[in-house]
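# Predicted model follows, preceded by the sequence.
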Amino acid sequence: MSDQNISVDHDEGARRFVVTVDGREAGYCSYVPRSGDVRDFNHTVVDQAFRGRGLSAPLIQAALDDTREAGLKIHSSCSAVDHFLNKNEEYRDLVA
């Protein structure tokens, strides 16, 4: 993965975080705003052509870091985000 140019950007209009590899969209983590300043992360997808490269972790991490910086909390109705939270205790304080 280190030889790839990976970036994650927040597409606020589409309510999702997008991971790109070498300038190509590789996946996204979408959310729905909820009351009480909560983002409900409801779907994470990595395109079939990019699977197996470990992209979901940096994608979800960037989404949660942005959420923290915005002073928001999260709800997760996405199994990939749940899995990430179970492996990364330092993000559990974000759970509403």
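That came in fine, so what should we check first?

# Only C-alpha atoms from now on, for both contacts and neighbour counts.
OK.

# Now do the helices in the protein.
56-69, 79-87 (DSSP state H).

# Put this next to the previous one:
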Amino acid sequence: MTVKVIDQPETHRYEATVDGQLEVAGFSQYIRTPELIAFLHTEVRPEFEGRGIGSALARTSLDEARAAGLRVLATCPFYAAWIARHPEYADLLYQARSKVSD
């Protein structure tokens, strides 16, 4: 099985297809700024679950974020858990600046 992941900026999501088919097997919704990409929601169609579609979405989008110099905000529970299991991506995570008390 071959999974292809493509960024679809007009719909603000990464989409995964399988074996050259046109139907979308899964997607990750995001919001992007010049410095940050926030992953909001990931969904894989039930018939494609357990086949690595979510991992392909995460790996491809995070590799592209790294290449673009973006920080990552993983508000999507899938992304947060995936990054926790793949610490080589932890350096991408956005860290809020601490406020200085008066």
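Thanks, I have the structure now. Just so it is clear, the structure is predicted and the values come from calculations on it, not from any experiment.

# Identify whichever of the helices of structure 1 lies nearest to Gly23 of structure 1.
Evaluated with Cα to Cα, the helices of structure 1 place helix 56-69 nearest to Gly23 of structure 1, the distance being 14.7 Å.

# so where in structure 2 does that closest one end up aligned?
Aligning helix 56-69 of structure 1 against structure 2 (TM-score structural alignment) gives residues 54-67.

# average offset between the matching stretch and structure 1?
Superposing on structure 1 places stretch 54-67 of structure 2 at an average distance of 0.7 Å from its equivalents, by mean Cα distance after the TM-score superposition for structure 1.

# Looking at the helices of structure 1, which one is packed in the most?
Highest mean neighbour count among the helices of structure 1 (mean count of other Cα atoms under 10 Å): helix 56-69, with a mean of 18.

# tell me the contacts of the most centrally placed residue in structure 1?
The centroid of structure 1 falls nearest to Ile60 when counting by Cα atoms, centre = their mean (2.8 Å). Each residue near Ile60 of structure 1 by Cα atoms under 8 Å, 6 or more residues apart in numbering is listed here: Cys29, Val81, Phe84.

# quick one: the equivalent of the second one over in structure 2 and Glu23 of structure 2, what's the gap?
So the one you mean is Val81 of structure 1. Counting by TM-score structural alignment, Val81 of structure 1 lines up with Tyr79 in structure 2. Per Cα to Cα, to the nearest Å, Tyr79 of structure 2 is found 23 Å from Glu23 of structure 2.

# again, but for Pro34 of structure 2
From Pro34 of structure 2 to Glu23 of structure 2 the distance is 30 Å (Cα to Cα).

# what do you get for Cys76 of structure 2?
23 Å.

# picking that back up, could you export the helices of structure 1 to TSV, including columns for distance to Ala96 of structure 1?
Listed next are these as TSV, based on distance: least, Cα to Cα, whole Å:
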stretch	distance to Ala96 of structure 1
helix 56-69	12
helix 79-87	13
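
# and of those, who's closest to Phe41 of structure 1?
helix 79-87 (7.3 Å).

# Give me the mean distance between the longest strand along structure 2 and structure 1.
Taking DSSP state E as the criterion, structure 2 has its longest strand at strand 36-44. Strand 36-44 of structure 2 differs from its equivalent in structure 1 by a mean of 0.5 Å after superposition (mean Cα distance after the TM-score superposition for structure 1).
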